[in-house]
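Visitor: Sequence first, predicted coordinates after that:
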Amino acid sequence: MIETQETLNFTTMPLIIGVLALIFGTFIFIFALWRRNKRRKLTGIGEFTCSDRMINTKGTEKILQILATVLLLSGFILITYEALRTENKVTTEITAS
């Protein structure tokens, strides 16, 4: 019974951090795309009229997309690494018993 409880405990800190990184990366990426689409529509023309603000806006959107991509990749890598580590730990315990 104790072995079953240990093997079913998949919630670890790297897994939680990986899931949070995926969630925040997705939201940031969607926000950057939403902001770019809003800027290109007729309603966004009133908000983004100055040409000097346009350069800053494009730069901000590019930085947000890069940040979102880094968060998505790091979250995916953390989840994959933790899943492989947990699987290796379980198989090592099973073969050692």
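Guide: It's in. Here the structure is a predicted model, which means the values were calculated and not measured. Numbers count the residues shown, from 1 in each chain.
Visitor: all contacts plus neighbour counts: C-alpha atoms, from now on.
Guide: Fine.
Visitor: Let me know the distance separating the spatially most central residue of the chain from Arg39.
Guide: By Cα atoms, centre = their mean, the chain has its centre lying nearest to Leu22, at 2.3 Å. Between Leu22 and Arg39 the computed distance is 26 Å (Cα to Cα, to the nearest Å).
Visitor: Second structure for comparison follows:
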Amino acid sequence: MIETQETFNFTTMPFISGILALIFGAFIFIFAIWRKNKRRKLTGINGFTCADRMVNTRSTEKLLQFLALVLLISGFMLITFEAMRIEDKVMTEETTS
């Protein structure tokens, strides 16, 4: 592997976007699980007493978990593809030099 400045520069825009997607996805997923657990406790029953709100609450939690899952998968894919692109770029530099 050629040790140039470019091989150590991993802070590209897709890499940063992937990390941010992973962070926000994990935060939203944890928030949805926390909200679900809070709703099931005895103190949370008072906040979610209406049956009409219960349907909206469950669908909101499922929507949040789906959004978090999409963010986690897309962040992982962005990081993976960017790492593969950088590695391919380094390999082509190595073979042409």
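Guide: Good, I have the coordinates. Just so you know, these numbers come straight off a predicted model, no measurement behind them.
Visitor: counterpart of the residue nearest to the centre of structure 1 in structure 2?
Guide: Under the alignment (TM-score structural alignment), Leu22 of structure 1 pairs with Leu22 in structure 2.
Visitor: Now name the helix or strand holding that match.
Guide: Assessed by DSSP states H and E, Leu22 of structure 2 sits inside helix 13-40.
Visitor: And for Glu3 of structure 2?
Guide: Using DSSP H and E, Glu3 of structure 2 maps to neither a helix nor a strand.
Visitor: do the same with Phe76 of structure 2
Guide: helix 51-96.
Visitor: how much does that helix stray from structure 1?
Guide: Taking mean Cα distance after the TM-score superposition for structure 1, the mean distance separating helix 51-96 of structure 2 from the aligned residues in structure 1 is 0.4 Å.
Visitor: Where in structure 1 does that helix align, residue-wise?
Guide: Against structure 1, helix 51-96 of structure 2 falls on residues 51-96 (TM-score structural alignment).
Visitor: Of all the residues in stretch 90-97 of structure 2, which ones are buried?
Guide: The neighbour-count check on stretch 90-97 of structure 2 (16 or more other Cα atoms under 10 Å) flags Val90 as buried.
Visitor: ok, now stretch 7-23 of structure 2?
Guide: By neighbour count on 16+ other Cα under 10 Å, the buried set for stretch 7-23 of structure 2 is Pro14, Phe15, Ser17, Gly18, Ile19, Ala21, Leu22, Ile23.
Visitor: Brilliant, that's me finished.
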